[in-house]
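1. Got a predicted structure here, sequence first:
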Amino acid sequence: MSEKLIKANHDNILLGGDLPVRRIGYGTMRLADGPDSPRGGEALIWRPPADRAAALAVLRRAVDLGVNLIDTADAYALGGGEELVAEALHPYRDGVAVATKVGVLRPSPTEWVPLGHPAYLRQQAELSLRRLRVERIDLLQLHRIDTDVPLADQIGALKELRDQGKVRHIGLSEASVEQLREAAQIVPIVSVQNMYNLVTRHHDPVVDYAATNGIAFIPFFPVAMGAHASPDGPVAAVARELGATPAQAALAWLLHRSPTVVPIPGTTSPAHLEENVAALDLTLTGAQFARLDQAGG
């Protein structure tokens, strides 16, 4: 990559060619449980937030900052996440898109069980419509692919909802290139939401496939960096050069990694929320991008 300045794209991308969203969204998964509950990959996401007022405030602040893609799922707090989004934001401002996911059972706080039976997916979508207080879901994603059910049957259920006008666009989560190709034979797939960040890079082929095919790649846990976030690490060094934080540098790397990447960092802190959104204003040189890329890869 050349040394020329590469500006993070401040413009919207068009999901499905007709749904404009800014390139940093907001993921609601962390708006659950209490302050002493596990975080990160060990988070339970089992109960509505202990501080409901604070959760509502951070959702509203996200929209005030111009964030217009709000990501949730029916499995977050057994539907409580969707109810929280509706309580905070309904009636939704023009241009605000809500994405949700179906296809995972929560029989206990520690279990996330894929279930792709078509009747179950349709039922959960109906419940999501009620909890979100909408007549049509902007983006409905298959939360996990159930290997015990043909993918065609799972995608077919989502297509039926789309044909009925209950869903605008369809996406997948934790999907491979092959699965995206298979699903696209049935209905247009506008997004894929996989775990991806500077350190977790096994979905690089999916990022590239999404960019080539105009599919939004929505990374969750986008700023997980581990040891790379140390004060002496390369991420911190680039951040200091930018006058930014390591988290902002990591988000800037994602924004430069592909023109269809839309990170959805989640936080319960208004200050961190503002920090995340401000990453849109960062400019990396080619050399800075390469250093970050090599640090993670």
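-> Received the coordinates, thanks.
2. Going by C-alpha atoms from here, please, whenever you check contacts or count neighbours.
-> Noted.
3. Tell me which stretches of the stretch 1-150 of the chain form strands.
-> 5-7, 13-15, 19-21, 26-27, 69-71, 97-102, 104-105, 113-114, 137-142 (DSSP state E, counting those that start in this stretch).
4. would a markdown table of these with mean neighbour count and distance to Leu198 be doable?
-> Listed next are these as a markdown table, based on neighbours: other CA atoms under 10 Å; distance: least, CA to CA, whole Å:
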| stretch | mean neighbour count | distance to Leu198 |
| --- | --- | --- |
| strand 5-7 | 14 | 18 |
| strand 13-15 | 19 | 22 |
| strand 19-21 | 18 | 23 |
| strand 26-27 | 24 | 18 |
| strand 69-71 | 25 | 21 |
| strand 97-102 | 24 | 24 |
| strand 104-105 | 20 | 27 |
| strand 113-114 | 16 | 27 |
| strand 137-142 | 24 | 24 |
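5. this is the other structure I want to compare:
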Amino acid sequence: MTDTAAPSTFRLGSELPVRRLGYGTVHLTGRGAWGPRGSDSNATAVLRRAVELGVTLVDTADNYGPGMAEERVAAALHPYAEDLVVATKGGVVRTSAEAWHVAGRPEQLRAMCEASLRRLRVERIDLYQLHRLDPDVAMAEQLGALAELRDAGKVRHVGLDSVTAEQLRAALDLDIVPIVSVQNRYNVLDRVSEPLLELCEERGIAFLPWFPLGNGTLPDNPVCAEIAKAHGATPSQIALAWLLHHSPVLCPTPGTGSVAHLEENLAAAGVRLTADDLARLDALTDRR
């Protein structure tokens, strides 16, 4: 059986290189991404260790905390390394751990972006993603606001979160602003978004899967566990390695508030799965 190597980098918008295995900041905040989780010093240690280990894509959002995750990123990493891409999101307002309110009016998106710029201490956000499409606001208006932010030099690249393939195609057909990334739930056991992934592959768009480890459920899968044992790895590492092998546009950003867990996750980039491993993992589709 031949080991296969996955490409380690992806170019956002065909020009901004990132290492495909990044780091997500949601676990630097509390349950429901509300309030703090752990100390500021621990958050700083995790973020700095991620960069030390070669992470060049840090994914956050204005409503994690809310505001806290972006502030912790800036406190730990600003001034940012030249090759570090900090991606954030706007378009959702939080009022509690359980309450998420979509807010896609142009004036709301502009205000959210300005607030993120201040918290991240930057003049331009590398990747600004619309956290949710607002069903009460025309898509053209929402994309138009993002285009204005890009034209004003406040945003370098634009992405979308939690969209269908049909919605992404509609956004691309409108041709108001280039879309360089999407974020959707996706992992080795949950591939509802496979049609979206296929469209991303066609168009060269990055796909940042959230819940890449099934929100902690994948280590219990016996196939992942069996393959992990053969590689001297953990089931979580196998699940992340599968994502890196499955498609060159997949850029997982698993989150954690633990340095040890971070190191384990990032070591998945060195796992080389065999063709037989990949076939067995591919066959897990939609099994719960």
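-> It's in. If you're wondering where the values come from, they're calculated on a predicted model, not measured in any experiment.
6. TM-score for these two?
-> Superposed pair, TM-score by TM-score structural alignment, normalised by the length of the second structure: 0.95. Supporting alignment: 284 aligned residues with a CA RMSD of 1.4 Å.
7. And the strands of the stretch 1-150 of the first structure: which comes nearest Ala50 of the first structure?
-> strand 26-27 (17.8 Å; CA to CA).
8. for the closest one, packing partners?
-> In terms of contacts (3 or more CA pairs under 8 Å, 6 or more residues apart in numbering; DSSP states H and E), strand 26-27 of the first structure is packed against strand 69-71.
9. which outside residues touch the strand it packs on?
-> Defining contact as CA atoms under 8 Å, 6 or more residues apart in numbering, one finds that strand 69-71 of the first structure is touched by 21-22, 24-28, 96-100, 264.
10. Out of the strands of the stretch 1-150 of the first structure, flag the one nearest Asn197 of the first structure.
-> Closest approach to Asn197 of the first structure among those is made by strand 26-27 (14.6 Å; CA to CA).
11. compared with the second structure, how much does that closest one deviate?
-> Strand 26-27 of the first structure differs from its equivalent in the second structure by a mean of 0.4 Å after superposition (mean CA distance after the TM-score superposition for the first structure).
12. quick one: which helix or strand includes Val235 of the first structure?
-> helix 234-242 (DSSP states H and E).
13. do the same with Ala247 of the first structure
-> Going by DSSP H and E, Ala247 of the first structure is in helix 246-257.
14. can you give me the helices for the stretch 1-150 of the second structure?
-> Using DSSP state H, counting those that start in this stretch, the helices found in the stretch 1-150 of the second structure span residues 40-52, 68-77, 106-120, 139-151.
15. Now the third one: buried residues?
-> Neighbour-count burial for helix 106-120 of the second structure, with 16 or more other CA atoms under 10 Å as criterion, is recorded at Pro106, Gln108, Leu109, Arg110, Met112, Cys113, Glu114, Ser116, Leu117, Arg119, Leu120.
16. surely Ile215 of the first structure meets Val190?
-> Yes - between Ile215 of the first structure and Val190 there is a contact under CA atoms under 8 Å: 4.9 Å.
17. what residues are shared contacts of these two?
-> With CA under 8 Å, 6+ apart, Ile215 of the first structure and Val190 have common neighbours Leu15, Gly16.
18. Distance of the alignment partner in the second structure of Ala77 of the first structure relative to Leu284 of the second structure?
-> Under the alignment (TM-score structural alignment), Ala77 of the first structure pairs with Gly65 of the second structure. Distance of Gly65 of the second structure to Leu284 of the second structure, computed by CA to CA, to the nearest Å: 34 Å.
19. which one of these two has more residues nearby?
-> More crowded of Gly65 of the second structure and Leu284, by other CA atoms under 10 Å: Gly65, with 25 against 16.
20. Hmm, that one is touching Ala33, no?
-> Yes - the criterion here is CA under 8 Å, and Gly65 of the second structure meets it with Ala33 at 5.6 Å.
21. If you count surrounding residues, which of Ile215 and Val190 of the first structure has more?
-> Just comparing Ile215 of the first structure and Val190: by other CA under 10 Å the higher neighbour count belongs to Ile215, 27 against 24.
22. Can you tell me the SS state at the residue positioned nearest the centre of the second structure?
-> Nearest residue to the geometric centre of the second structure (CA atoms, centre = their mean): Leu208, 4.1 Å. Secondary structure, DSSP: H, G, I helix; E, B strand; the rest coil: Leu208 of the second structure is strand.
23. Map it onto the first structure.
-> Per TM-score structural alignment, Leu208 of the second structure is aligned with Ile218.
24. unless I'm mixing things up, that match is touching Pro265, no?
-> No - Ile218 of the first structure is beyond contact range of Pro265, at 10.0 Å (criterion: CA under 8 Å).
25. check contacts around the aligned residue in the first structure for Lys229 of the second structure.
-> Using TM-score structural alignment, the partner of Lys229 of the second structure in the first structure is Arg240. If a contact means CA under 8 Å, 6+ apart, then Arg240 of the first structure has no contacts.
26. any idea how far Arg240 of the first structure lies from Gln288 of the first structure?
-> 11 Å.
27. can you check Val261 of the first structure too?
-> Taking CA to CA, one finds Val261 of the first structure at 18 Å from Gln288 of the first structure.
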